[in-house]
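1. Quick check, what structure comes out for this input:
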Amino acid sequence: MHPTGRLFAIVAFIEAITWAGLLAGMWLKYGPQANVALVKLFGPLHGVAFMVYVAVTLFAALRLRWPWWATGLALLAAIPPLVTLPLEWWFKRRGLLSVRAGQ
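-> Next comes the predicted model:
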């Protein structure tokens, strides 16, 4: 795996973890305990992780020469919860996280 592909995989994982933390926080906030502590923690963390994910996605798309559809899918994957992980796994299987022949 190319170092840029590894960076993308790490950031995709962090983005998904912060999404999970934010979802757990929202469940606690609106659920039985009405506790906002996790939302206060994971809200800003997820905001930063989302912005870093978008930046790293654009960097990886340029550096690894992704086709337009891969770049679009990677950007869209950050919107629904936890989709960056399966997308990263699929990209790895397709070879999109490695340097392609002719580069």
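2. from here on, contacts and neighbour counts on C-alpha atoms
-> Noted.
3. What's the local residue count around residue 65?
-> Neighbourhood size, residue 65 [other Cα atoms under 10 Å]: 16.
4. Let's compare: structure for the following, please.
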Amino acid sequence: MVPPKILAAFKRYRIAAFVVGWGLILLVAAMVLKYGFDYGTAVAVWGPIHGALFVVYVILAFDLAYKDRWSPLGTLWVLVAGTIPFVSFIAERQVQRKVLARQRM
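-> As a prediction, the model looks like this:
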């Protein structure tokens, strides 16, 4: 059984991981528009939004890591995964398996 405070932190993290994962994909698309088609407005608009979302992701990942007592390496893996397109989805699934099985990251 997952303690309620960890489960609540996990749910917040999952939402953030999903939003940041898709946000990063949109940022890559915006960068393609900027560098491939000389349309820099997309990055100018979406870049700061994604940056703010990523800060929230980092805070929520640290919150879950602290409450669930993750190892420093597990925490680092989740944080780095949030910077690579599509990898945040893989990390989120791994976190889900470990948190629900009460294993340490």
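5. Fetch the TM-score of the aligned pair.
-> Superposed pair, TM-score by TM-score structural alignment, normalised by the length of the first structure: 0.81. Supporting alignment: 98 aligned residues with a Cα RMSD of 2.0 Å.
6. okay, stretch 11-19 of the second structure sits on what stretch of the first structure?
-> The aligned range for stretch 11-19 of the second structure in the first structure is 6-14, by TM-score structural alignment.
7. Can you pull out the residues in contact with that stretch?
-> Stretch 6-14 of the first structure is contacted by residues 49, 52-53, 56-57, 60, 84-85, 88, 97 when judged by Cα atoms under 8 Å, 6 or more residues apart in numbering.
8. Of all pairs in these, which one spans the longest distance?
-> Greatest spatial distance in the contacts of stretch 6-14 of the first structure: 49 and 97, 19.5 Å, computed using Cα to Cα.
9. Remind me which helix or strand the residue mapped onto residue 88 of the first structure from the second structure belongs to.
-> Mapped onto the second structure by TM-score structural alignment, residue 88 of the first structure lines up with residue 92. Residue 92 of the second structure belongs to helix 87-100 when assigned by DSSP states H and E.
10. Please compute how far that helix lies from its chain's middle.
-> Between the centre of helix 87-100 of the second structure and the centre of its chain there are 10 Å (Cα atoms, centre = their mean, to the nearest Å).
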